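Q: Sharing a sequence plus its predicted fold:
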Amino acid sequence: YKGQKFLRIAEGLFQREAVALEKLGKHDQIPQLLAYFEENNDFYLVQEYIEGKSLADELKLHNLRRPINEQKVVMVLYDLLQVLAFVHQQGVIHRDIKPANVIRRKSDGKLVLIDFGAVKQVEKLEETPEGTALTVAIGTKNYMAPEQAAGRPCPASDLYSLGMTGLQALTGLEANELDKQRDPQTHELHWKENVQVSHTLAEILARMVCLNLADRYQSAHDVLIDLTPLADYAQKSGFANTDAWGNSMLISSEEENGLEEETKPWLEGADIGELPPTDPVASFQESNGVDPIHLDSTKIWSNGHAHDENPDS
């Protein structure tokens, strides 16, 4: 049994999250929110059903066949970063990015980001002895950034999760396997030994999954500044397979149907040389004429706004 004070807090949180999801559904690669309601102290969302195969399923199928070409991984990251940029502009943090929450829509081949943390945040509220609500961290272990695990998610937390997703695609290792390969002193991931990768992409991924929030990319726009030259190169080189709609694919329809080709050496075009390096990261302010997102470890992100961690102090 939940107290009335707790239920009012939960209902208010649910209403705010639902309104945010309603705005997000205007993006073509985010499911539309069709309805939301409360019944018998339970909260419900009705969202558009996305028919297709998850990125997790694609990775499982691909890893049975051959290493994933890094240009394909670049294009998947590039696509999802553009979706994340929109999400964060709306003041929303996804909080559970992982391969299982990315669907390749059957109708047009586009990647769709599903399963935002709105309902989970309400479900995981815990009632305190005073009848108020205590928020529990939302996310999936091994994909979750440290500040998110501590209950203080921010836009850079989503970038960490997406970086872990990219590493899983590139190395063929599950997130829990990657997590076991941390440096005993720094606790940073040791993953480069498991894959042959260009220096530029390695640096981008390493910065996305930095444990220290201050050392990580702070916005999807910042990552895109560095990744765009690689995406342009991948598209021009022809190594980033696309489907009939021009969307990036990890596997071809022939592979999915079991018509395998012989396994080829890593990076078939190895003779083309290393991917071109990017310029030093330009500030988001200089390149876009607006202020960048500044994150303060003493702030808590909630509904797109930063609040003092200890408001009474």
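A: Looks like it came in fine.
Q: When you work out contacts or count neighbours from here on, use the C-alpha atoms and nothing else.
A: Will do.
Q: what are the ranges of the helices in the stretch 151-300 of the chain?
A: All helices of the stretch 151-300 of the chain, identified by DSSP state H, counting those that start in this stretch, fall at 155-171, 175-179, 199-208, 220-237, 253-256, 284-288.
Q: Next, format the ones you listed as JSON lines and append distance to Ala56.
A: As requested, the helices of the stretch 151-300 of the chain are exported to JSON lines (distance: least, C-alpha to C-alpha, whole Å):
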{"stretch": "helix 155-171", "distance to Ala56": "9"}
{"stretch": "helix 175-179", "distance to Ala56": "11"}
{"stretch": "helix 199-208", "distance to Ala56": "19"}
{"stretch": "helix 220-237", "distance to Ala56": "22"}
{"stretch": "helix 253-256", "distance to Ala56": "14"}
{"stretch": "helix 284-288", "distance to Ala56": "32"}
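Q: try this one side by side with the last:
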Amino acid sequence: MQLYCSKQHTNNGSNRFCTHCGEPLPLAVGQVVDNRYQIIRHLGQGGFGRTYLAEDRNKAHQTCVLKEFAPQVEDKQDLQKAKELFEREANVLKTLQHPQIPRFHASLQVKIGTKDFFFLVQDYVDGDNYYQLLEQRETQGNTFSEEEIITLLQQILPVLSYIHSRDVVHRDISPDNLIWRRSDNLPVLIDFGGVKQLPASQGFWRTKLVGNNTLLGKKGYAPEEQLRQGKAFFSSDFYSLAVTSLVLLTGKEPQKLYDSYQGIWAWGKEIRVSPQLEAVLKKMLAYKPSDRYQRAEQILKDLPSPTATKSAGNYITTKIKTMVVAPGRQRASAVVSRFQNKTQAIAKPISWPVWIRPFVMSLGGTALVVLTGAGTLAVVNAVVRSVTSITIPSISLPQIPQLPNPIGKPVSDKGKNSNLQEIISRRQQLEITEGFFTPFVDNLFYTKKPQLKGRSLTSKPEDAGLRDEWSGIADDLLDKLEQADLSTAARRKLGKYSQKDYVTWRRQARSGQFKNYTIDQLTKDANEKFDRLFPDQDRGKLNQQTFGQIWYAIAADQVSKVQSGN
């Protein structure tokens, strides 16, 4: 079994560290930790290590989360601080018993290979975090409504009241650390102890010793006293919760909502809420901790009811003296809609029945071409296109002139001189799977020939022109894929990319694994290269299974270059 690090280096399945770059490798699916927890799948990755969904074999196959401690830090002082943060989270979770906080199970020290690894075991929360929910809304041109934000505050403030009563300050409230639980539609607060906030993040996070204090907090979401002085109060959590509310309301990051020169938020411009909710958020965002609410109950008392704001519509523009310290990550617009429930069958590689496949290819001495069920496949392709169309992150770019045909010939002329066996050979040499390539060409062919609905194509002479046209489209696509100059790893993965890849890149950029390279720059670079190759394609409506895959492959190669320092 082979494992791959984030730079796509190939490693033996028994390794725990990449033999090329030293990066900790993910645990393999099926691997059992501490003779008890069997890895089901990889959930995510941060500065401290990885998070896994696992099955507890000692508890009737109950699922749980394993949080691995493997920080990518070199300085001994940083490593010691990371260990302290990890132990802090374990100790905090042991004391907290609240239905909207993942229940702590155990902390483990396990020897894997020759190295000791540390894990936290806690409840698995089935749901999406609020950042993911916001992305889903944005793909439809929406954000969270004021009523939804008031409901969120009403549901999460009692949780803060509980942890504050235990003298615990979360210090990292953000959309990423709130999960909407599917079972009861309640928000769940995760990630205690600041475990993810490590110095390896190179500028996106801050963890540094200041006397007896540690600077912790996400830039843009954490208040000044937390980021600059390493101090945190109960009101610091209220500040972060207010910023989270503004981001969910507007779909914009804090740096887009706050004018650091004038020290004001964009009330009435980017931020449009009722006067009642605005007054509450202003007090939560006050610059001085003493000017904010001191207890969650005070906020709950002042919050308007969700129904009272529906007909308000009386928005005003005001200014508030507050401060955001070095607002953090920028975010490109959402990559794709999340179709986990509605299109699960389509998201997987489709095993087409023979009667709707346009080509049945024989690799014997003679290539036999049979086109059948063209009309049915055209309908299927239309359905697939309508359901799997995605929105690739969009950046405004100057108009790029259309490139000439790479070999200076019309496609139809190329097709007449093409041989199906040569197409198969070219595809195999590029190590592009047939399961991705053939449906892609089919899609292009039937989009170009919608009049073939109900028309069966055969290997007879009268269909020779149509077969040549299909071959021409295939040749042209192979030319474009060669021009893209994709790595072997990227070509091999064509057909398997998904929104999860982009979510992973965004998290890696935010945690500093790309150094100063941002997710916005990645999107811009991928867009520019894609537009040069396919100037006629509307990036706002790319089919996830065809052109969208090429966009992802381009982005994946760019990520690899950034991570390798090239």
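A: Ah, there it is. What you see is a predicted model, and the numbers here were worked out from it, not measured in a lab.
Q: Report the TM-score for the pair.
A: Here the TM-score for the pair of chains, by TM-score structural alignment, normalised by the length of the first structure, is 0.62; 230 aligned residues with a C-alpha RMSD of 3.6 Å.
Q: Among the helices of the stretch 151-300 of the first structure, show me which one is buried the most.
A: Among the helices of the stretch 151-300 of the first structure, helix 155-171 has the highest mean neighbour count (mean count of other C-alpha atoms under 10 Å), at a mean of 25.
Q: among the helices of the stretch 151-300 of the first structure, which is nearest Asp308 of the first structure?
A: Smallest distance to Asp308 of the first structure across these (C-alpha to C-alpha): 16.6 Å, for helix 155-171.
Q: now that closest one against helix 199-208, angle please.
A: 140 degrees (axes from the mean of the first three to the mean of the last three C-alpha atoms, to 10 degrees).
Q: equivalent range in the second structure for helix 155-171 of the first structure?
A: Mapped onto the second structure using TM-score structural alignment, helix 155-171 of the first structure spans residues 234-250.
Q: contact partners of that stretch?
A: The contact list for stretch 234-250 of the second structure, computed with C-alpha atoms under 8 Å, 6 or more residues apart in numbering, reads 130-131, 134, 143-146, 149, 160, 164, 169-175, 220-223, 226, 253-254, 270-271, 281, 284-286, 289, 292-296.
Q: so which of the helices of the stretch 151-300 of the first structure comes closest to Lys110 of the first structure?
A: Closest to Lys110 of the first structure of the helices of the stretch 151-300 of the first structure is helix 253-256 (C-alpha to C-alpha; 14.6 Å).
Q: related to what we said a few turns ago, so how do I select the buried members of the contacts of stretch 234-250 of the second structure in ChimeraX?
A: Command for ChimeraX that selects the buried part of those, burial taken from 16 or more other C-alpha atoms under 10 Å:
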select :130,131,134,143,144,146,149,160,164,169,170,171,172,173,174,175,220,221,222,223,226,253,254,270,271,281,284,285,286,289,292,293,294,295,296
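Q: Any idea which of the helices of the stretch 151-300 of the first structure gets closest to Glu17 of the first structure?
A: Closest of the helices of the stretch 151-300 of the first structure to Glu17 of the first structure is helix 155-171, at 15.9 Å (criterion: C-alpha to C-alpha).
Q: so who does whatever residue of the first structure lines up with Ala296 of the second structure touch?
A: Superposed on the first structure with TM-score structural alignment, Ala296 of the second structure falls opposite Ala220. Shown in contact with Ala220 of the first structure (C-alpha under 8 Å, 6+ apart): Leu81, Gln82, Leu84, Ala85, Ala156, Leu159.
Q: ok, now with 7 Å
A: When contacts are counted by C-alpha atoms under 7 Å, 6 or more residues apart in numbering, Ala220 of the first structure touches Leu81, Leu84, Ala85, Leu159.
Q: now Val122 of the first structure
A: With contacts defined as C-alpha under 7 Å, 6+ apart, the neighbours of Val122 of the first structure are Ala10, Leu13, Phe14.
Q: Show me which of these are buried.
A: Listed as buried from the contacts of Val122 of the first structure are Ala10, Leu13, Phe14; burial here means 16+ other C-alpha under 10 Å.
Q: residues in contact with whatever helix or strand the second one lives in?
A: It refers to Leu13 of the first structure. Using DSSP states H and E, Leu13 of the first structure falls within helix 4-24. With contacts defined as C-alpha under 7 Å, 6+ apart, helix 4-24 of the first structure is touched by Ile30, Gln32, Leu33, Tyr36, Val87, Ala118, Val122, Glu127, Gly131, Thr132, Ala133.
Q: Would you reformat those residues as TSV and include distance to Glu286 of the first structure and secondary structure?
A: As requested, the contacts of helix 4-24 of the first structure are exported to TSV (distance: C-alpha to C-alpha, whole Å; DSSP: H, G, I helix; E, B strand; the rest coil):
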residue	distance to Glu286 of the first structure	secondary structure
Ile30	29	coil
Gln32	34	coil
Leu33	35	strand
Tyr36	40	strand
Val87	22	helix
Ala118	33	helix
Val122	39	helix
Glu127	45	strand
Gly131	47	coil
Thr132	44	coil
Ala133	41	strand
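Q: mind putting the residues you listed in CSV, distance to His187 of the first structure included?
A: Conversion of the contacts of helix 4-24 of the first structure to CSV gives the following (distance: C-alpha to C-alpha, whole Å):
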residue, distance to His187 of the first structure
Ile30, 34
Gln32, 39
Leu33, 39
Tyr36, 42
Val87, 30
Ala118, 30
Val122, 32
Glu127, 34
Gly131, 38
Thr132, 36
Ala133, 33
